[in-house]
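Peer 1: no letters, just coordinates:
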C-alpha cells in the first residue's frame, strides 16, 4: 500500500492487509465495515464477476453465432477483436467521467449498459445491431475495468492487496464459469441466444449495491455546493508524461497480449500436438481454473513486498519455461506447461495491484489505470492476430512461440522499471 499524500516518498508502503477504514462514496467519510464498506466490497465483487462473461461466453458460442446470424469470416474476426478495441478506446474516457460524476453513479450506468447490451444483442437477427449492442455491453466493461483499481484505493487504502486479490479472483471465476457453461446452457435451451443472454441477469444484479451508494454520492454532491462543504478540485495527473506511466502501459499490454494469444490459440496448439478437441479445450480451461487461487495470492504478495523484482522475474521464468515446453514437447509435458502458464498469467492480477501501489491518490490511480489499460489493450490486440499470421505462414508453432518469448522479454524489461516503489504523481 502507498502512504497517505502527506508522507515522504522514501517511506515504505504499509503492509497490505493492515486494517483500514472504507470511505463513503462522494463524502470521503469513514464507514463502518459492516455497512458502507461491506456494500462497496460486495458491489465490486459483483462487478468483477461480469467483466469477462460477455466476452468468453461469445467466444465459446462463436460458431453457433456465426451460423445463426450468417456472419462472414471478416465480421467474425471483428467480433473477436471488438473487446480490445472497446477496452482501449472507451476506457480512456473514464477519468473524464469520474471528474464529473461520482464513481458509484458511473458504475450504475456501466452495469446497466452491460445488461442492456447483452440482452439486446440476443434479440436481433441483424449483424450490425448485434455488433452495436455488443459494443454497448463492452463499453460498460471498459469503464468498470478502469474504475475498480481506483475504488480499491479510495475505499480500502490499507487493504490494496487483499481486496484486489478478491475482485481479481471474482473476475477469473466469472471468466471460467461463462466459458464453461455457455455451451451447455445454449444446448439446454436449444439456442445460442440463451447461452449469451443469461449473463444479462448477472449484470443487472451487479447494479443493485451501487444504487444506494450512487444516491448517497448524489446527496453528498448537493451538500458540496455550499461554501462550507466546498473542496478544491483534484489535481490532474497525466501518466502519459511519465516514465512510470509508459512502463505500466507496456507491462499491462505485453501480459495481455500473451493472455489473449493463449486464450485464442492454445487449444489449437494442443490439437496439433495430437490431443482430442475436447481434451485440448479442457487443457485451455485448466489455465484459467488454476488462475483463480493465483489471482487471490498474487496481489497480497505484491502488496507485502518492498520491491516487485522477485515477482516480475519469477513470473517471467514460469512463462518462459512454459513457452519452451510448448515448442519442444507440447504433448508429453502438457499438464506441466498448463500449470506454468497459469503461474505466468499471474502477471495480470499483479499489474492490477501495482496500479494502486504506484499512485498516491484516487485521482492518480484512475488516471494511471486508464492510461495503462487503454494503451495496453491496443498492444494486446496484436497478440492473437500476429500469432495467427505466423502460424499460417509457417505451418507450425516455433515462430509463434518465438514471438511470445520476444513479447515476454519486453514485458520483463518494463516490469523491472515498475518494480521499485515510486509514484506517478511525483513524476
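Peer 2: That came through fine. No experiment lies behind these values; they were computed from the predicted model shown.

Peer 1: every contact and neighbour count from this point should use C-alpha atoms.
Peer 2: OK.

Peer 1: quick one: the helices in the stretch 1-150 of the chain?
Peer 2: 36-49, 53-60, 62-69, 73-91, 94-98, 103-121, 127-155 (DSSP state H, counting those that start in this stretch).

Peer 1: and the next helix or strand past the helix or strand containing residue 264?
Peer 2: Assessed by DSSP states H and E, residue 264 sits inside helix 243-272. Once the chain leaves helix 243-272, the next helix or strand it forms, by DSSP H and E, is helix 277-304.

Peer 1: relative orientation of that next one and helix 243-272 in degrees?
Peer 2: Calculated by axes from the mean of the first three to the mean of the last three C-alpha atoms, to 10 degrees, helix 277-304 forms an angle of 160 degrees with helix 243-272.

Peer 1: let's bring in a second model and compare:
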C-alpha cells in the first residue's frame, strides 16, 4: 500500500513538473504582441520587422527540432530539458537590458532554440510514460503550453501599466522558467528512462508522403496560432482598444485554447477516429476569422472565443493524430519531431506574411481571410486521416 502511494506521488509530481515546463514554451512570444506599441515607441520597428519576433523563434523551433532528439540522445532527456530551461531563462531574463531591435530578436531566437529541445523530447516521453492515456496527457501538456501564452498575454500589459517598463513586462517570465528548472531538476530518477528513437528512423520521414501530409497539416494549423499570437492584440489596438484591453482579448483567446486543449483530447479519446472532432475545430476557426473581419467590435468577445476553442483543440489533436499512426513511443517520437520541425518552419512564415500584408495594405484583414481559406483547405485534408489505414504508412 505504501509503495503504491509512493508511485502515485511520484507520478503526480512528475506530471506537475511537465506542466511547469510546458508553461514556459510560449511566454517569450506571447508577451510581445500586447505591448508591441510600447516597444515600437522605444525601439523603431516596422510591422514586418516586428513579425520577426514571432517568426524567427518559430523558425528556430522548427530547425532545432531536428537536432533536439540528438541532444537528448547525447546527454539524456533529463539534462536536455534542464539545458532548454536554462536557455529560456537566460533569453527571457536578458530582455531586461535590451536596447535594440537586433538584441530583442536575438533573445527571441535563443528562446526558440530552448523551446524546440523540450518539444522534441516531450511527446515521446509522454507516450512512453502515459501509454494508456496518451490523448489526455498530450492534451494536458499542450494545454499547459497555451496556458503559458494566456498568462503572458494577460499579465505583461499589466506589468507595463504598473511599472511603465516593457522590458520588465517581457523579462519577468524568467522567474517562471527558473521555477520550472528547479522543480524539474528534482525529477531525475523519474524522468531519465525513455529511449529516443535513432536518426535512421527519423530520416525515413523525408521520403514518406504521409509524414509530409501530417507535417503540412500541423504547420497550417499552427500558422493560425502563431499569427493570432503575434497580431491579434495589435489588430485590436488599431481598432481603438487600449493595450491592456487588447491584451485581455488575447488572454481570453488563449484561455479558450486552454479549455479546448483539455476538453477536446478527452472527447476525442472516446474514439480512435479523430476526423469529426477535427472538422468541428476547423469550422470554429473559419467562423472566428470571418467574424474578426466582418464585425471586429460587435460581438468582439465571441470571435476570440471561437478562435481559441478551434485553435486550442487543433494544436494537440494535430500531434495526437500524428502519434496515432505509430504504436512504438520511440518511432512515434521521431515522427512527432519531424511533424513539428517541418510544421514550425511553415508556421513561422505566417506572422511575417501577415506583417508584410499589414505594411502594404494598412490592415490585417486580408491576413485573417487568408487563414480562413487555409482552414477550409485543411478540411479536405482531414478526410485522409482514417485510422484503419494508418498501418499501411508505417511498417
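Peer 2: Nice, I can see it. This one's a predicted model, so the numbers in the text were calculated from it and none came from an experiment.

Peer 1: TM between them?
Peer 2: The TM-score (TM-score structural alignment, normalised by the length of structure 2) is 0.85; 387 aligned residues with a C-alpha RMSD of 3.2 Å.

Peer 1: quick revisit: and the helix holding residue 264 of structure 1, how far out from the chain's middle?
Peer 2: From the chain centre to the centre of helix 243-272 of structure 1 is a distance of 12 Å (C-alpha atoms, centre = their mean, to the nearest Å).

Peer 1: isn't residue 159 of structure 2 right up against residue 169?
Peer 2: Yes. Contact criterion C-alpha atoms under 8 Å: residue 159 of structure 2 and residue 169 qualify, at 5.2 Å.

Peer 1: the two - which one has more neighbours?
Peer 2: Per other C-alpha atoms under 10 Å, whichever of residue 159 of structure 2 and residue 169 has more neighbours is residue 169, with 24 against 19.

Peer 1: just checking, that one touches residue 157?
Peer 2: Yes. Counting by C-alpha under 8 Å, residue 169 of structure 2 touches residue 157, with 6.8 Å between them.

Peer 1: mind putting the helices of the stretch 1-150 of structure 1 into TSV with distance to residue 367 of structure 1 and mean neighbour count?
Peer 2: Converted to TSV, the helices of the stretch 1-150 of structure 1 look like this (distance: least, C-alpha to C-alpha, whole Å; neighbours: other C-alpha atoms under 10 Å):
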stretch	distance to residue 367 of structure 1	mean neighbour count
helix 36-49	19	22
helix 53-60	25	23
helix 62-69	34	15
helix 73-91	10	18
helix 94-98	6	18
helix 103-121	13	24
helix 127-155	9	24
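
Peer 1: okay if I get those helices as TSV plus distance to residue 281 of structure 1?
Peer 2: TSV is the format used below for the helices of the stretch 1-150 of structure 1 (distance: least, C-alpha to C-alpha, whole Å):
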stretch	distance to residue 281 of structure 1
helix 36-49	22
helix 53-60	10
helix 62-69	15
helix 73-91	18
helix 94-98	35
helix 103-121	25
helix 127-155	25
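
Peer 1: out of these, which comes closest to residue 294 of structure 1?
Peer 2: helix 36-49 (15.9 Å; C-alpha to C-alpha).

Peer 1: what angle do the closest one and helix 103-121 make?
Peer 2: Helix 36-49 of structure 1 and helix 103-121 are oriented at 30 degrees to each other (the same axes, to 10 degrees).

Peer 1: now for helix 36-49 of structure 1, which elements pack on it?
Peer 2: Applying 3 or more C-alpha pairs under 8 Å, 6 or more residues apart in numbering; DSSP states H and E, one finds that helix 36-49 of structure 1 makes contact with strand 22-23, helix 127-155, helix 160-189, helix 199-207, helix 210-223.
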